[in-house]
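Novice: coords please:
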Amino acid sequence: MRKYSNLKASVAPMVLGLAMVSTPAFAQDQEAAETAESVIVVTGSRISNPNLELSSPVGVVTSEELELRQTNTAEQFLRELPSAIPSTGSAVNNGNGGSSFVNLRGIGSQRNLVLLDGRRFVPADTTGRVDLNSIPLAVIERTDVLTGGATTTYGADAISGVVNFITKRDFAGVEINLSEQITEEGDGNVFRADMTIGANFDDGRGNVVLSVGYQDQDAVYQGDRSFGENNISSYTGDAGGSSNAIPAVIVGPIPGGFGQIAPDGQTVLSGVFDRPFNFNPFNIFQTPFERFNIFSSARYEINENVEVYSQAAFSKQTVSTIIAPGGSFFNNYDINLNNPTIPDGIANQFCAGLGLTAAQCTAGRNTQFGPTLADGSANPDFVNINTQVRRRSIEAGTRDSIYTSTLFNMVVGARGAITDNISYDVSGTYGESERIQTQTGFFRRSRLDDALYVLPDGTCISGNDGCAPINLFGLEGDLGSQAAIDYVSGLTQQVITKTSIATVNASVTGDLGFGISETPIQFAVGGEYRSFTASRVSDDASKTPGAVVGAGGAAPDIFGSYDVYDAFGEVSIPVFEGESFAESLTVDLGARYSDYSTAGTEFTWKAGGSWEVIPGLTFRGNYQRSSRAPNIGELFAPVSTGLSNLGSDPCAGPTAPTGNLLAACLLQVPAGSTGAAAIQAGTLLQPAAGQINITTGGNPNLGTETAKTWTVGTAFQPDAIPGFALTVDYFNIKVTGAVSSPTVGDAVDACFLAPSATNPACGPTFISRNPATGGLDGDPSTTRGLILQQSNLGRIATDGIDLSMRYNTDLSDMISLSLSFDGTWTNKNTFQATATGLDRDCVGFYSVNCGSPQSEFAFSQRTSMTFDEDYTLSLRWRYLSALQYEPAVNNAEIAAALADPAGCPDALGADPGGCVVNPEFTTIPAEHYFDLSFQWDVSENVLFTLTAQNLLNNKPKLVGSDIGSTSYNSGNVYPSSYDALGRRYGASVKFTF
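Specialist: The predicted model follows:
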């Protein structure tokens, strides 16, 4: 029978960060004589040494742990590491680009590196990040997580650490895994099947492995959870949503400046907006996902000096994101007064807003012609209306993006012995990925323009084939004919992203045959060449600002590449052994010289050591000077306008700004425009759905980041307490010259904390408003919003303490107990975009500036009991400390409300204008999650696992829908950090032969 021993077998290397020995994995028992010699694989060092104790701590997640959790993708367990915060994953819907990533230490997913067996893997996009959905978990023996600088060992991108997936070696037999999971609500079904086949041959000199997997995951809609069913404003606490609504909201030219169409559809209720569109039910808490993957590896020992090996991975996966139906949104359109879809009452209000006489209004309304008469002359009665009609197109269905990703990654190499104590390893890697994004359900701007310019007889003035009148003034169900809906929304958009990676790596490792102590000095030297290419190619509509309505910004083409030559070296010097003051003392040194085709040369180095004072008590420390070169997206992405979040615009009503504030607001919009008039009149609406435009892009002049990282800690494994081990490590990371752009809060504060016409931060170079409405939202072709240029002016700093404990013991001959604890206390995580910007600390806070929330203290604790070696009951406890709304933002909102009591009479946030976040949403209490697992070794060949995740069915804390960034604050909660699916059940069975 298989004994539950994942914690027992790996306790020392797991917590001590020792060289990790990847023992052979078998699907059936074999004689010891048939087993191949174990291979030493060290994460964080190129030195292969069974006695090496790393000066940097390495955490390990074993395949047995993933089995207990029934984890289906790597992102699922990595986002729950205490040392990480959630990045893009299955809970991100609006903002998910079809891939999943890891964010170690919360300083950006582009600052950590993902490896497969210590080698780089093909990236998913122009940022160079690896898509975790493509990692084949069925063949992963363990995952090593080094949370500290590792650029000296692995090159750029490893400032915050490395995630190294180690595959099973010398697998022999057949292993079949089948699993099914479903929520208590009966949705979110996940089915997964994997089959792995391996064999040794030629008396163990060779081994081949083939693994095939399939996974299918269903959507979970926000409308199917009580807390996500209705959109809630984070400011008022009332029903929230979008002013792109139904019935439509009209913004100018009508008396009062704006208003919502009355329930009878005949007039506009001037100055009234009280029925926002509830987009929540259409959005999702779990993205649909389908994956097919193949993994193979082979090795053959030609002779005692040469072993050739290869590895290949293939993955094809589809991620679907579903967002609420689109519509006309916040663009200005030209509509003719004699358009038959405009009700008479609304037509009269347009006439009044335009200042037309009754006769002019009647003539314009009754003319049967467009801008020109039948004889080609100008029509004197024709009236053009430039206006916003914000109408939701629920009749056209949801806006869907389907991301189909296909990739392969191949490795070939040879390794062997040069002498008895020196070996070599030469390998090459090549991989390509392609991600095709297909969008449906979006309006095309040019066709919508056509369908809004319609003669009284129902024909389009443009005369374009297929054009039919669209009715933005209609009530629900009255958008127009199916032909009209198909004309404006029937086209699809496509964006294709391609990447490639090519590497050649050669290293020589071993010992010098001599040393200061009895153990010789260990070394590793080598060179590496890496080449990256990435491109994004869009269709004409996708790359044109404003051409696709409601798409969140254009996707201009990107083409970029770079290569880098590296030379590296490491030494491990045992200084003392067996002395009264030192059981062992080892010094580690390393350096890497890199020559980037884009960023020039860089030199990185590290120095560290470990001191085992007495057996079982080790002190360790490591200092590294690391660097990261900017990636292709950061260098070559064209400047374009997209979306970000802002709940409260300082220039918005309900009262008009005055004095210096008014001067600053007017500086950001063309003089004499209707937008300037709206600001002066106090009729400017708050950002629609809490979203604004931002303009950003790459910067080819960017240089490398520089990071100084250090760790110091202790490992304690006393002989007096068998089975017990403890480690405590302090980490400190500081990044200067960080590639970054100001946050939304930085850009707003730079102007509005000292608003005036002479403040450069208030000028159109930094803030550019909608010329038609005065807002920060609208058509990206005319409204750049906040301009957030990338630079090397950023500074990042984070520090804290990692604590890990293990205890394993036999309670009796029949019962064994395993306890584990992994926790991280983060003291701070600060980001300063510029020298004059706010040094913002986001640990324990959430807001539009902080992205994915990071708790000050997080831990994971597991208690497992194994009975009679056949039954295991295991409880996992995960804890996240409390969070609060970012004080810098909250205090600024309160101060602004108190300074303008007419504009925001209730400083506690009850005012419908939404000046201050509702106090009910300013805290998220500490959260405790419990997962229960049961495993049964039915026989030698069958292992059965049952799980109940989120055992207590905890619901996430409501904070409203516009308190944070759209990617992470969704459905009134933070679903990537706090479980929105509820209690889930899973069952799996593993057959081994």
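Novice: CA only for contacts and neighbour counts going forward, please
Specialist: Fine.
Novice: can you show me the helices along this protein?
Specialist: With helices called from DSSP state H, the chain shows them at 6-16, 63-69, 74-78, 151-154, 344-354, 358-366, 445-452, 482-489, 540-543, 632-636, 659-667, 674-681, 744-752, 887-899.
Novice: buried residues in the longest one?
Specialist: In this case it means helix 887-899. By neighbour count on 16 or more other CA atoms under 10 Å, the buried set for helix 887-899 is 889, 890, 893, 894, 896, 897, 898.
Novice: how distant is it from the center of its chain?
Specialist: 29 Å (CA atoms, centre = their mean, to the nearest Å).
Novice: using a markdown table, lay out the buried residues of helix 887-899 together with distance to residue 865.
Specialist: Listed next are those as a markdown table, based on distance: CA to CA, whole Å:
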| residue | distance to residue 865 |
| --- | --- |
| 889 | 47 |
| 890 | 47 |
| 893 | 52 |
| 894 | 53 |
| 896 | 57 |
| 897 | 57 |
| 898 | 58 |
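Novice: which one of the helices of the chain lies closest to residue 615?
Specialist: helix 6-16 (12.9 Å; CA to CA).
Novice: next, the second sequence, to be compared with the first:
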Amino acid sequence: MRSNFRQHLLTTAVLVGATVAAPAFAQEAVPSIQGAGVSAEVDPRGADQDTGTIVVTGSRIQRPDLTSTSPLTVVSSEEFQLSGATNVEQVLNTLPQVLPGVTGFSNNPGNGAVTLNLRNLGATRTLVLVNGRRWMFYDTNQIVDLNTIPQFMVEGVDVVTGGASAVYGSDAIAGVVNFRLRQDLNGIIMGGQYNITERGDGARYNIDFAMGSDFADGRGNVALFANYTQRKPIFQNQRDFSRFAAGDGCIRPGTTNPDTGIGQNLGGALGTCVSRGGELGLIPQGSASTPIASLPSVTSPSGLGYIFNPTGGGVTPFLDPDNLYNFAPDNYLQLPQERYLIGAYGNYEVTEGVELFTELSFVNNSVPQELAPTPIGQSVNLQLASPFFNDQTRALLAPLDTNNDGYVTTNVGFRFNQSGPRNVDANRTAFRILGGVRGDIAPKLQYEAYYSYARTRNSQFQQGNIARSRFGFALNTSFDAAGNLQCADAGARAAGCVPLNIFGLGLADQDAIDYVTINSNNTEISELQNAVAVVSGSLFNLGLGAGDVGFALGGEYRRMSSQYIPDTFLASGDVAGFNAGQPTSGSYDVKEIFGELRVPIIEDGFIDLLELNGAARYSDYSLGNVGGVWTYAGGVNIAPVPDILFRGNYQRSVRAPNVQDLFGGNSTGFPAAQDPCSDRGPANTRTDAVRALCIASGVPAANVFTRAVQPNAQIQANFGGNPNLSEETSDTYTVGAVIRPSFIPRLNITVDYFNIKVEDVISTFAGGLNSALSLCYTVAQDLSNPICQAFTGLRNPATGALGETSGGGNPNILSANIADLETSGIDVQVDYNMPLGFSLFGNGESRVNFFYLGTYLDRYRSTAVASIPERVTIAEGSFSGNPLPQYRHTTRLTYSDGPASLSLRWRYFGKVQDFRIENTFSGLDRVGTDPALLVNPFVSEVNYFDLTANVDVSDNFTLTMGVNNLFDEKPEVLGSLQEQANTYPGSYDVLGRDFFVGARLQF
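Specialist: Got it, this is the predicted structure:
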């Protein structure tokens, strides 16, 4: 009775929406070496197994073996279990091909998502599939959040290097990562896991449940699954390396800078400078090198930064590094998380050759962020007679009152500790439905068609922001008729303005704090519609002893839409604390046809194997500047003898611009910049060549290198997306060998060289306005160069100034197809398993499994402006952004005996150096930086060891326990090139020794 009830329950729950849900391409489990966790691809020819026909990730053609022309790494479900992973990122980020994107340690920057960055070419260039199909994305950049993938349902993950747009369409430039979920579940799986650090914090636990059943005499199967995950926070002050915020040196008394009269920045000469405390802070604009101080400040007439005494009234010059503000304690090191995930799938053979199938998924994921209280610094109007000042302060400020009206305008900074930390409640709700039909048309001919719809809604509620306009109103005071202090602006008074005393610690009235403190909201909504139909099978045989020619032919339709909806505070820019943002909304679609051929020519002949394959796709985008695009691929497998197979592959791939690239909210801004044609730039750039270029670009000769060209420190310009973008293109070459020596049974070795070059990379034009001006006038020095086109014809003919506020035109600093990326290297995989011929437990025989996966990074080059190729950034072996060691590996050794196994994993992350050592320029000359001038120029290699024990307590119950980072390796403290928490938390272990225990019951 219970069995029948379970079948009816599952059937009803899943097949309610079967006619509108959709299919996956036939994707069978890719077998891995038992106990290896991760494996190289294995050709089962000659092995004692019958795999039938399968579909290998990177192709839609069913085939009898696993050998692919593209490098393929297979991560098995056992690896997630042995690693103690609660989310898929914890395993994938250990693979040498993967560099961390946004992770569970990404607080600032961060957005609550987890992203995948293959080959460090960016999450937008890594295509993520689930069961061979596109998954839901979460934002205007059309990126997949890995938090939406049920880790406990993963049967395996296939990582394919290099472009695959001919097979899967746009975005597969760096490669494809395909998560294969369990299929045809027949029974119940229950499990859970608990993780906690040696220090007793950062607890993580998850509860998993799945049940499935066959029905209708095996003609159908339905399954339901659910997961609950919770992750507790760790703050940065809970670890020694991140307890104090670090910088690149201190301002020290007694080392007077003759230009400023205050202690000079000693850079790395005294090592990394850390913030020791303080309650308030700001960045005095009169001294650019002065670190954030713990007390409020003003800028004096001489341009020096002064801080107020804690009790208020008086000021002193900023000198003491002990005044540095320590913002670390208020920042998360590990972000909290709470996730609910449910899903279902089902299939039913209606009649012979017609099978319906469906997939449903729903996720609610909440990942808060927390930052230190809001710092603010801006120019404001101050009343000299304010009771908040003493005579010393009034005397200091009085020379700024040039019109003798009793008011001065100066830069004032403050950190709003009284408002409390900044918080973001990032809540993401996503669902996906998929349904379709598949079957056999003939014995060697199959079809499949499906439609999927996915929608994600992100809601971010921000607390602790400060309204810039209200800050200005609350500082601009006057006296009413009764002599009481009030806000000078009548409109602000009517809106509740209260005078704000920030000139000391804790002196502001709560009403004033409440007036300037605001909450803000933003929402993102993303949708993906995807319809695919494909026919595949065998055509004919060439008659040379090999298998049949295989093919796949199909069509695809995709529609992507996304919008970002900020509230008024964020959209207007009247916000300090979190980044402002402009509304973004857009959509586009693409219609595609594609085909593949696999041509076996020789098998077991005078050579063991010769096989050719090719693929092509034509994509017609609704975007005018993209339009029709061809992508294509071709490869060859050749095995002179059964022991070794050589392979090579070429792929032309594309990435169409996403919604953010195209429609990112356009706005006019006023960034600080230095026009090289004015007197604001460095004196050493005022050369005859620059003068001639300025005159040629429209600056009157008499005005060159004068203030008339740039009367203000800011230049008005236009920013945002660009609907005229075209696609990115990439060329990928891979050459390698698969070695399976017959004289060493069960040994598999693959060696593959990869070379990926991406052209017309979409990024902000030249990296921003100031960078564009510098590159045009001091580096390219050619008005025909694309980098100079942004300023052509825009200068005021009378003064030579740029920007509408100065009578010229606004430069367009929009998204542009302007950059290049290139990477190359070698991947090596080895897996081997050996029976030992004995058993300690007297139950079968014991076995040792060994796996190694390593990557040597030969080159990583990024050129911000392709038209200036000499200014290429060399990144391999350096850190700025993600650390890119030239060598890294992960390896696992497992001993298994009967019901028990013991496994040791070794993760090696190679040494790196400060990227400025190689990438400091003078014009086009690469001059480098002396390492002695840098705080932490070199970061040593690091070794992490993880130990796991696994026991099958019974046929139905498995217990797993282990410890990651066995020897408690800690990250080095870095200076200004850190990502956050004084290090790179995605690359280096920040938890320390970490224990886990998990259990799984299956029946």
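Novice: care to give me the TM-score?
Specialist: After superposition, the two chains reach a TM-score (TM-score structural alignment, normalised by the length of the first structure) of 0.83; 888 aligned residues with a CA RMSD of 3.8 Å.
Novice: just to revisit the earlier point, return the most buried member of the helices of the first structure.
Specialist: helix 151-154 (a mean of 26; mean count of other CA atoms under 10 Å).
Novice: quick one: it aligns where in the second structure?
Specialist: On the second structure, the counterpart of helix 151-154 of the first structure by TM-score structural alignment is residues 165-168.
Novice: got the contact list for the matching stretch?
Specialist: 58-60, 171-173, 594-596, 615-617, 631-633, 651-654 (CA atoms under 8 Å, 6 or more residues apart in numbering).
Novice: what does stretch 737-745 of the second structure give?
Specialist: 642-647, 746-752.
Novice: please redo it, this time with the cut-off set to 7 Å
Specialist: Contact partners of stretch 737-745 of the second structure, identified using CA atoms under 7 Å, 6 or more residues apart in numbering, comprise 643, 644, 645, 646, 647, 747, 748, 749, 750, 751, 752.
Novice: returning to that earlier point: include distance to residue 208 of the first structure when you put the helices of the first structure into CSV, please.
Specialist: Listed next are the helices of the first structure as CSV, based on distance: least, CA to CA, whole Å:
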stretch, distance to residue 208 of the first structure
helix 6-16, 25
helix 63-69, 20
helix 74-78, 24
helix 151-154, 27
helix 344-354, 74
helix 358-366, 79
helix 445-452, 55
helix 482-489, 51
helix 540-543, 45
helix 632-636, 36
helix 659-667, 68
helix 674-681, 68
helix 744-752, 53
helix 887-899, 57
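Novice: which stretch among these comes nearest residue 503 of the first structure?
Specialist: Using CA to CA, these put helix 151-154 closest to residue 503 of the first structure, at 12.1 Å.
Novice: what ranges does the stretch 701-850 of the second structure have for its strands?
Specialist: With DSSP state E, counting those that start in this stretch as the definition, the stretch 701-850 of the second structure shows strands at residue ranges 717-720, 728-739, 747-764, 812-835, 847-863.
Novice: now do the stretch 101-250 of the second structure
Specialist: Secondary structure of the stretch 101-250 of the second structure by DSSP E, counting those that start in this stretch: the strands cover 116-118, 126-130, 133-134, 154-161, 175-181, 187-197, 204-215, 220-231, 234-235, 246-247.
Novice: so what corresponds to residue 186 of the first structure in the second structure?
Specialist: Aligned by TM-score structural alignment, residue 186 of the first structure pairs with residue 200 of the second structure.
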